[in-house]
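# quick one: sequence plus predicted model below, questions after.
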Amino acid sequence: MKSETIEKYSPYISFNRAEWSNLQATQISLNDIDLKSLQGINECLSLKEITEIYLPLSQLVNLYYSSTRELHKTRNAFLNDKTKKVPYIIGIAGSVAVGKSTTARIIQYLISRWADQPKVELVTTDGFLYPNEKLESKGLMKKKGFPESYDVAKLFRFLSELKSGRADVYAPVYSHLKYDVLIGENQDLCQPDVVIVEGINVLQPPKHKKKGVKSFVSDFFDFSLYIDADETDIESWYKERFHLLRRTAFKNPESYFDKFAKISEHAASQVADRIWSETNRVNLIENILPTKNRADLILKKGKRHAVTEIKVRKL
């Protein structure tokens, strides 16, 4: 089958890097951008990547966002209603180590610099993991990050409160240093205009539907992205990050993984291989990758985290 025919019957419009970078995006001042604060530990983010990939992406999201706000005004006028606009929610999914957090931070930065300067918050679903104590009791520590390791009911309540227009909404906080939810600590979201929800399983439908329950987490999203890459690249990035963390964060005595900073390079490589093959790869294949085509936009990355292809869902 010819590629044109495949494209014709695809739900997506595909762009290569050159085609995407030629789109006429509204320019945003990047004079104060701090690339190091946006990039991940093993990424090398460039101004070129921001300009060629993320500025057009920001412009596209702005079009969707503005259309939603205009529809809200028109609907209120028709219904003679004065209900305030609820937050616009953007979901970002993808594998461990694929660069979701970097993408989320870049989008947050660019959205905050739109002409109307919306208030934008970034929430990671790590805070909605069950605490380690509960994961241990449920025998799920080796499946941390799998759909069953999350308190989905709590995540649903959080998103429901956002979409109900509640003034103050709280999200639980997670510590990567302690590798656990911080009990009693919360992120306060006070009437944001935009909320970015980033997590590996945010596009995941429930595996076991309870009677009468038909909602997905993604039902609360106004726009969703999936960060994609070849499995071999993701594996390489994960292992590279693991060894970088051994030389940095893992050396902190308070780190949950401080034991890995004290073992040999060879032993550490064996640990990284095992975690990837037994946990992260399984989660990717069984749970994360199957959700890719539920996204409104797919960013495909190549070597060194550079985006090579963009797919946008047809309207």
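Cool, got the structure.
# all contacts plus neighbour counts: C-alpha atoms, from now on.
OK.
# now the closest residue to residue 141 other than its chain neighbours, what's its secondary structure?
Excluding the flanking residues, the one nearest residue 141 by Cα to Cα, 6 or more residues apart in numbering is residue 135, at 5.3 Å. Classification of residue 135 using DSSP: H, G, I helix; E, B strand; the rest coil returns helix.
# hang on, residue 135 packs against residue 149?
Yes - with contact defined as Cα atoms under 8 Å, residue 135 counts as touching residue 149 (6.9 Å).
# looking at these two, which one has more neighbours?
residue 149 (21 against 18; other Cα atoms under 10 Å).
# who are the contact partners of that one?
Listed by Cα atoms under 8 Å, 6 or more residues apart in numbering, the contact partners of residue 149 are 129, 130, 135, 140, 143.
# make a markdown table out of these and add distance to residue 307 and secondary structure.
Formatted as a markdown table, the contacts of residue 149 follow (distance: Cα to Cα, whole Å; DSSP: H, G, I helix; E, B strand; the rest coil):
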| residue | distance to residue 307 | secondary structure |
| --- | --- | --- |
| 129 | 29 | strand |
| 130 | 33 | coil |
| 135 | 35 | helix |
| 140 | 34 | coil |
| 143 | 29 | helix |
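# redo those residues as a markdown table? Include distance to residue 157.
What follows is the contacts of residue 149, written out as a markdown table (distance: Cα to Cα, whole Å):
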| residue | distance to residue 157 |
| --- | --- |
| 129 | 14 |
| 130 | 15 |
| 135 | 21 |
| 140 | 23 |
| 143 | 23 |
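# so which of those wins on neighbours?
residue 129 leads those on contacts (other Cα under 10 Å) with 25 neighbours.
# report all helices and strands that whichever strand or helix holds residue 15 contacts.
For residue 15, the host element (DSSP states H and E) is strand 12-16. For strand 12-16, the packing partners by 3 or more Cα pairs under 8 Å, 6 or more residues apart in numbering; DSSP states H and E come out as strand 307-313.
# buried set for the strand it packs on?
Within strand 307-313, the residues scored as buried using 16 or more other Cα atoms under 10 Å are 307, 308, 309, 310, 311, 312.
# below is structure B, check it against A:
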Amino acid sequence: MTSYFYHDILTSIIHKSTASKPIIIGICGNISVGKSTFAKTTVQQLKAAFPDKQIQTVCTDCFLYDNRYLKQNGLFDQKGSPVSYNKEKIGRFKEAVLKQIPIELQAYDHKKSDIDSTKAFTIAHPDIIVLEGLIVLQEPLRSLITKSIFLDANPEVVQEWYLKRCFDLKLDQKMDLEKEDFYAYAIQTWQSVDMPNYMANVEPVRSQADIVLNLDKRHEVQQIRLQSSYQIKRGNKHGIFDE
């Protein structure tokens, strides 16, 4: 993302910096669309702009039930859909944010594609939280958001990114599958699990985002749609991952 767009985001945040609760930037969109990378870049920009502020990132994957629970309860094929998230964990997180009290969360290991009970991190009195994930624009998280951004792209392009990520994570080797067999498995998972979840639970809430960024296959922003009173002064094409 270019500095122009971030400047406008930061300007909006500055106006809300006296709020009693943490400022929360919500980043939503399809699986593999680039939410984590976008969040990382956002945090870098925020830390540069506000060196005296405590800024933390939370991925909603840490609210998922672990794979063992999902399999035991017949939910593994619905992983990523709202039913696969632990509502009690989400509720405790929301309460901690609103009451400004520390809370420990278990990390999600994307290499293992599972909750890692041995890794935890603490959210403690942050000034700004960058919250990213599939369920950011759904309650009870939606009501926490100060400003929300939806990353949008052609599903066929996102499928390519999804497959690339699977191979980058060496999931074929971890599943002990030949590349051709894993490719077929990944396509089947995308078509039967991920896309139906996106169409049923993520795409419908796109209209609730303050800003929608339409990305092309190079992860460049081709269009910026404003869906709230938020204003951006410059409308040039931006590269979402530009330093």
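The structure has been received and is ready for your questions. This is a predicted model, so every value here is computed, not measured.
# can you calculate the TM-score here?
The TM-score (TM-score structural alignment, normalised by the length of structure 2) is 0.87; 229 aligned residues with a Cα RMSD of 1.8 Å.
# what's the residue nearest to residue 141 of structure 1 aligned with over in structure 2?
Taking TM-score structural alignment, the alignment pairs residue 135 of structure 1 with residue 70 from structure 2.
# how close does its match get to residue 78 of structure 2?
Counting by Cα to Cα, to the nearest Å, the gap from residue 70 of structure 2 to residue 78 of structure 2 is 8 Å.
# ok, now residue 46 of structure 2?
For residue 46 of structure 2, the distance to residue 78 of structure 2 - Cα to Cα - is 34 Å.
# same thing with residue 50 of structure 2?
In terms of Cα to Cα, residue 50 of structure 2 sits 39 Å off from residue 78 of structure 2.
# now do the SS call for residue 53 of structure 2.
On the basis of three-state DSSP, residue 53 of structure 2 is classed as coil.
# my read: it touches residue 128, true?
Yes - between residue 53 of structure 2 and residue 128 there is a contact at 7.4 Å, judged by Cα under 8 Å.
# in terms of secondary structure, what does the longest strand anywhere in structure 2 contact?
Identified as the longest strand of structure 2 according to DSSP state E is strand 114-123. Strand 114-123 of structure 2 is packed against strand 103-109, with contacts defined by 3+ Cα pairs under 8 Å, 6+ apart.
# what range does the strand it packs on cover in structure 1?
Going by TM-score structural alignment: strand 103-109 of structure 2 matches residues 169-175.
# may I see the buried residues of that stretch?
Buried residues in stretch 169-175 of structure 1 (16+ other Cα under 10 Å): 169, 171, 172, 173, 174.
# before we move on, the earlier item: more crowded one of residue 53 and residue 128 of structure 2?
residue 128 (23 against 13).
# and the more buried one, what's its match in structure 1?
Taking TM-score structural alignment, residue 128 of structure 2 has residue 194 as its aligned residue in structure 1.
# any idea how far that match is from residue 16 of structure 1?
Where residue 16 of structure 1 is concerned, residue 194 of structure 1 sits at a distance of 28 Å (Cα to Cα).
# next one: residue 101 of structure 1
Relative to residue 16 of structure 1, and taking Cα to Cα, residue 101 of structure 1 is found at 23 Å.
# with residue 131 of structure 1 instead?
42 Å.
# next one: the residue of structure 2 most remote from its centre from residue 165 of structure 2, what distance?
When distances to the mean C-alpha position of structure 2 are computed (Cα atoms, centre = their mean), the maximum falls on residue 178, with 30.2 Å. Note on residue 178 of structure 2: its distance to residue 165 of structure 2, by Cα to Cα, is 16 Å.
# what does residue 36 of structure 2 give?
12 Å.
# those two: who's more crowded?
Per other Cα under 10 Å, whichever of residue 36 of structure 2 and residue 165 has more neighbours is residue 36, with 19 against 13.
# helices along structure 2, start to end?
3-15, 35-49, 67-72, 87-99, 155-168, 171-174, 179-189, 195-197 (DSSP state H).
# could you dump those helices to JSON lines with distance to residue 122 of structure 2?
Shown next, in JSON lines, are the helices of structure 2 (distance: least, Cα to Cα, whole Å):
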{"stretch": "helix 3-15", "distance to residue 122 of structure 2": "23"}
{"stretch": "helix 35-49", "distance to residue 122 of structure 2": "17"}
{"stretch": "helix 67-72", "distance to residue 122 of structure 2": "22"}
{"stretch": "helix 87-99", "distance to residue 122 of structure 2": "11"}
{"stretch": "helix 155-168", "distance to residue 122 of structure 2": "28"}
{"stretch": "helix 171-174", "distance to residue 122 of structure 2": "29"}
{"stretch": "helix 179-189", "distance to residue 122 of structure 2": "33"}
{"stretch": "helix 195-197", "distance to residue 122 of structure 2": "29"}
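# figure out which of the ones you listed is closest to residue 146 of structure 2.
Proximity to residue 146 of structure 2 (Cα to Cα) singles out helix 3-15 among the helices of structure 2, at 8.4 Å.
# if we can go back for a sec, now do the match of strand 103-109 of structure 2: everything it contacts.
123, 126-128, 158, 161-162, 180-183, 185-190.
# map residue 264 of structure 1 onto structure 2.
By TM-score structural alignment, residue 264 of structure 1 lines up with residue 178.
# how much space between that match and residue 186 of structure 2?
12 Å.
# what do you get for residue 208 of structure 2?
30 Å.
# one more: residue 126 of structure 2?
From residue 126 of structure 2 over to residue 186 of structure 2 (counting by Cα to Cα), the distance is 38 Å.
# could you do residue 170 of structure 2 as well?
12 Å.
# for the residue lying closest to residue 223 of structure 1 once chain neighbours are set aside, give me its contacts.
Spatial nearest neighbour of residue 223 of structure 1, excluding adjacent residues (Cα to Cα, 6+ apart): residue 90 at 4.9 Å. Neighbouring residues of residue 90 of structure 1 by Cα under 8 Å, 6+ apart: 194, 195, 196, 197, 221, 222, 223, 224, 225.
# just give me the closest of the residues you listed to residue 77 of structure 1.
Of the contacts of residue 90 of structure 1, the one sitting nearest to residue 77 of structure 1 (Cα to Cα) turns out to be residue 222, at 21.6 Å.
# show me what contacts the closest one?
Counted by Cα under 8 Å, 6+ apart, residue 222 of structure 1 has contacts 88, 89, 90.
# kindly report the same for residue 297 of structure 1.
224, 225, 226, 310, 311, 312, 313.
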